[in-house]
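Fold the following.
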Amino acid sequence: MVMRMNVTIKDVAKRANVAPSTVSRVIADSPRISKETKERVWKAMEELGYYPNAIARSLASKVTNTLGLIMPRSTEEAFSNPFFPEVMRGISVVAHREKYDLLLSTSGNKEEEKEAVIRMVKGKRVDGIILLSSRTTDELIPWLRDEKFPFVVIGKPLDARGVYWVDNDNIGASKLATNYLIKHGHREIAFISGSLEYVVSLDRLDGYKLALEENGLTFKRELVEQEEFSEDGGYRAMMKILERAKPTGVVVTDDVMAFGVIRATIDKGFRVPEDISIVGFNNIPLSAFANPPLTTIDISTFELGIKSAELLIARLKQKEIESDHIIVPVKLIERKSCVSR
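Next up is the predicted model:
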């Protein structure tokens, strides 16, 4: 590649053997310019080391080639859980392939979160938005829907009308985890989740209840606890349960929380898995190195990111879309944190 100072559109036009106005239209991605001409102009830009000013390009084309990512909590909290870096890795792969940049927004509360989205949309900073979680009382989804702004949600919304989303079958996944323990002879099975303000927590609680019901087992409120999605949250939840009940198995809807559950179980004088078996969710890399290695539900986090970005970009490019949602399959990974009773 030839590197020159002060390369201009005229230089590019001369190299590509087109008019300067044609170069401007290529930068604006005008549909009136043929694919062959666009490729020739972009090749000339690359050879000359010319990159159009991003702001000027977005003003000309009315697109930014940028996707907004909305985290559901502060950066410190979000990146302490491997789910979010992994789902963002999937999004990044597709964004890079399709030549989109990413604009990440984190916030301390729901008000700051909404303000960040409004700035992105009203300030024309992004072409579309990916929400990395779905809450039961979500103000962003109805606002974006009313604005008719392209967005995709990771997690099935409580009200999915007119919303594009990507998720697992969380009810089925939770049934899979609970049935695994039941199959191994467990009857007193606890359930620990993150906050029930998240739809994923509600769905997994429903799956747990269904598995109990279908196997003739009674749902016991004292065996259920919710806490924040963190190792300390899992520890606190398990401590509360062990103060009022003695489960032989536990379904934990997050691997990081499950690490805290293991720690609480041991601190209370029980052994894992000999006394209490544990099944987690997400299959994060550290799960294989826990003590004991954690049996978990692999939700294909990377694939959730891939599919959410592909769905949003398909919308932005006005491609034909078969469905407004994508269900990513799950599988159970057996390790050493469960034994038969």
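
okay, CA-based contacts and neighbour counts for the rest of this
Fine.

so which helix or strand takes in K124?
Following DSSP states H and E, one finds K124 outside all helices and strands.

Contact partners for it?
T64 (C-alpha atoms under 8 Å, 6 or more residues apart in numbering).

rerun that using 10 Å as the cut-off
Contacts here follow C-alpha atoms under 10 Å, 6 or more residues apart in numbering; on that basis K124 touches 58-59, 62-64, 66, 118.

Would you state the strands of the stretch 51-200 of the chain in chain order?
In the stretch 51-200 of the chain, the strands defined using DSSP state E, counting those that start in this stretch lie at 66-70, 101-105, 128-131, 151-154, 164-167, 189-193.

For the comparison step, fold the sequence that follows:
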Amino acid sequence: MVRKVTLQDLADRLGVARSTVSRALRGDPQIGVDTRARVQRLAGELDYHPNAAARALTRRRAGVVGLVLPRTSRFVFSNPYFSELLEGISSVAEPAELPILVSAAVRPDYVGWLRAGRVDGLIVLGSSLEGEELRLLETLAAKGSPVVSIHAPSAPTSLVTVTSDEGPGLLGACEHLALLGHEHVAVVTGPPTSHYARARAAGWKGASARVGMTTLRTVHGDDTFASGAAAARTLLAERTAATAWLLGNDLMAFGALQALADAGVRVPGDVAVVGFDDVMPAAVVGLSTVHQGVRTLGEEAMRALHALLRSATPQPIPLVTRFVPRRTSAPSGLAPPTAARAAEGGPFETPVTRTR
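The predicted structure follows:
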């Protein structure tokens, strides 16, 4: 069995102190550039890997960060939003040698994680937190715990929050639809108990009003594919005159598109559909949507947490959203859908346009 190369082996080969090797491998600027280069070159040649457990013990840290997603595991692992978010977080955590402990549960015990020393810091999806849970998160941050929130409803000074400026993307989508002749819209968003769903619905309605469109109906779902499909069936059954549907996320938009296809409704000929997030499958199905850079959200959240772990002060800047027009909203030059066709007979008699 080949003996594992140790820190002392590197020190002996280079004729320097063991502490010098350790500091050089950490990139300590007080160690000369030449010495750091020699240490790192030899470490690569001998395939040296630091003992993560020993390093964590020396620093009195777990050497692990937690990612808390207060949703059911089924919802998390079936939603491309979370896979892209985790990809962004991992892309920053891996070079920093910080493994990620993920919790997908409606009521995660993240306080227990911190108190037991299982994690050194937390990234929490704040958009799913309400009331007492959110206040608890703010209290943890105020007491000095390294905590970063993604999309918290407010941004108190004690809680570092990474979020996006939704205004430009929502307005861009509504301007696009208004220019095509749409006058009436329907909004499909998450549960009314969710601050984030309420804010998204208000954003859609506000942007629509700014360009002269009227919101005729708001339907609440639970952010899932199935609820998007159910909302679409509700709107079709009501024979709404809304010719453009604005959805709270791409997953619900995918469900709505499926229900429209099943009903023989043409998209965008009869109804234009716009989502939010711009997850990877959106480009595949041609979904017009608001891009918010989900992977970048994850990257920025992990950078902020890494800064807190180093006792630095992160100052994340809100990401700017933008509208991405695709096949599900009428392309320029085509006649927009008419309200009369949506309100008469029905719900529609025209064949569906399927994407390949």
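
Please identify which of the strands of the stretch 51-200 of the first structure is closest to N179 of the first structure.
strand 189-193 (10.2 Å; C-alpha to C-alpha).

Which part of the second structure matches the closest one?
Strand 189-193 of the first structure corresponds to residues 185-189 in the second structure, going by TM-score structural alignment.

After superposing, tell me the mean distance of that stretch to the first structure.
Taken over the aligned residues, the distance from stretch 185-189 of the second structure to the first structure averages 0.6 Å (mean C-alpha distance after the TM-score superposition for the first structure).

what's the spacing between that stretch and its chain's center?
21 Å (C-alpha atoms, centre = their mean, to the nearest Å).

repeat for stretch 329-341 of the first structure
Distance, centroid of stretch 329-341 of the first structure to centroid of chain: 23 Å (C-alpha atoms, centre = their mean).

How about stretch 233-246 of the first structure?
That offset, for stretch 233-246 of the first structure, works out to 28 Å (C-alpha atoms, centre = their mean).

what does stretch 60-69 of the first structure give?
21 Å.

and the strands of the stretch 51-200 of the first structure as CSV, adding distance to A78 of the first structure and mean neighbour count?
What follows is the strands of the stretch 51-200 of the first structure, written out as CSV (distance: least, C-alpha to C-alpha, whole Å; neighbours: other C-alpha atoms under 10 Å):
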stretch, distance to A78 of the first structure, mean neighbour count
strand 66-70, 11, 22
strand 101-105, 11, 16
strand 128-131, 13, 24
strand 151-154, 15, 25
strand 164-167, 19, 25
strand 189-193, 17, 26
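
Select, out of those, the one closest to L316 of the first structure.
Shortest distance between L316 of the first structure and those, using C-alpha to C-alpha, is found for strand 128-131: 7.4 Å.

quick one: that closest one aligns where in the second structure?
Going by TM-score structural alignment, strand 128-131 of the first structure lines up with residues 121-124 of the second structure.

any residues touching that stretch, and which ones?
Counting by C-alpha under 10 Å, 6+ apart, 62-70, 89, 100-103, 110-111, 113-114, 137, 141, 145-152, 160-162, 298, 301-302, 304-306, 308-309 sit against stretch 121-124 of the second structure.

so which strand or helix has the alignment partner in the first structure of V274 of the second structure?
Aligned counterpart of V274 of the second structure in the first structure: V279 (TM-score structural alignment). Counting by DSSP H and E, the element that carries V279 of the first structure is strand 277-281.

now for that strand, which elements pack on it?
helix 170-183, strand 189-193, strand 249-252, helix 255-267, strand 295-298, strand 331-333 (3 or more C-alpha pairs under 10 Å, 6 or more residues apart in numbering; DSSP states H and E).

picking up where we left off before, as a markdown table, the strands of the stretch 51-200 of the first structure with distance to V272 of the first structure would be great.
Below are the strands of the stretch 51-200 of the first structure laid out as a markdown table (distance: least, C-alpha to C-alpha, whole Å):
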| stretch | distance to V272 of the first structure |
| --- | --- |
| strand 66-70 | 37 |
| strand 101-105 | 39 |
| strand 128-131 | 36 |
| strand 151-154 | 33 |
| strand 164-167 | 31 |
| strand 189-193 | 14 |
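
show me what contacts the most centrally placed residue in the second structure?
Nearest to the mean C-alpha position of the second structure, counting by C-alpha atoms, centre = their mean, stands V294 at 4.0 Å. V294 of the second structure is in contact with 80-88, 163-164, 277-280, 319, counting by C-alpha under 10 Å, 6+ apart.

Filter those residues by whether they're kept in the first structure.
Here is what carries over to the first structure from the contacts of V294 of the second structure, by both residues aligned by TM-score structural alignment, their matches' C-alpha atoms under 10 Å: 80-88, 163-164, 277-279, 319.

Filter the residues you listed down to the ones in helices?
Secondary structure from DSSP state H places 80-88 of those in helices.

Sort out which one of those lies nearest M213 of the second structure for me.
Y81 (29.0 Å).

Just give the closest residue to whichever residue in the first structure pairs up with that closest one, not the sequence neighbours.
In the first structure, the residue matched to Y81 of the second structure (TM-score structural alignment) is F83. Spatial nearest neighbour of F83 of the first structure, excluding adjacent residues (C-alpha to C-alpha, 6 or more residues apart in numbering): T301 at 6.6 Å.

P329 of the first structure versus the one you found, what's the distance?
Shown here: T301 of the first structure relative to P329 of the first structure, a distance of 10 Å by C-alpha to C-alpha, to the nearest Å.

again, but for H184 of the first structure
23 Å.

can you check L286 of the first structure too?
21 Å.

out of those two, which sits in the more crowded spot?
Neighbours of L286 of the first structure and P329, each counted by other C-alpha atoms under 10 Å, are more numerous for P329; the result is 16 against 13.

That one corresponds to which position in the second structure?
So P329 of the first structure corresponds to V320, using TM-score structural alignment.

Please apply the same query to I297 of the first structure.
Per TM-score structural alignment, I297 of the first structure is aligned with V290.

I'd say its match and A283 touch.
No: using C-alpha atoms under 10 Å, V290 of the second structure is not in contact with A283, being 11.6 Å away.

More neighbours: those two, which one.
It is V290, of V290 of the second structure and A283, that has more neighbours when counted by other C-alpha under 10 Å, with 27 against 15.

Pull the number of nearby residues for M3 of the first structure.
11.

picking that back up, report the separation between the match of Y81 of the second structure and D232 of the first structure.
Distance from F83 of the first structure to D232 of the first structure, by C-alpha to C-alpha: 17 Å.

what does E98 of the first structure give?
Taking C-alpha to C-alpha, one finds E98 of the first structure at 39 Å from D232 of the first structure.
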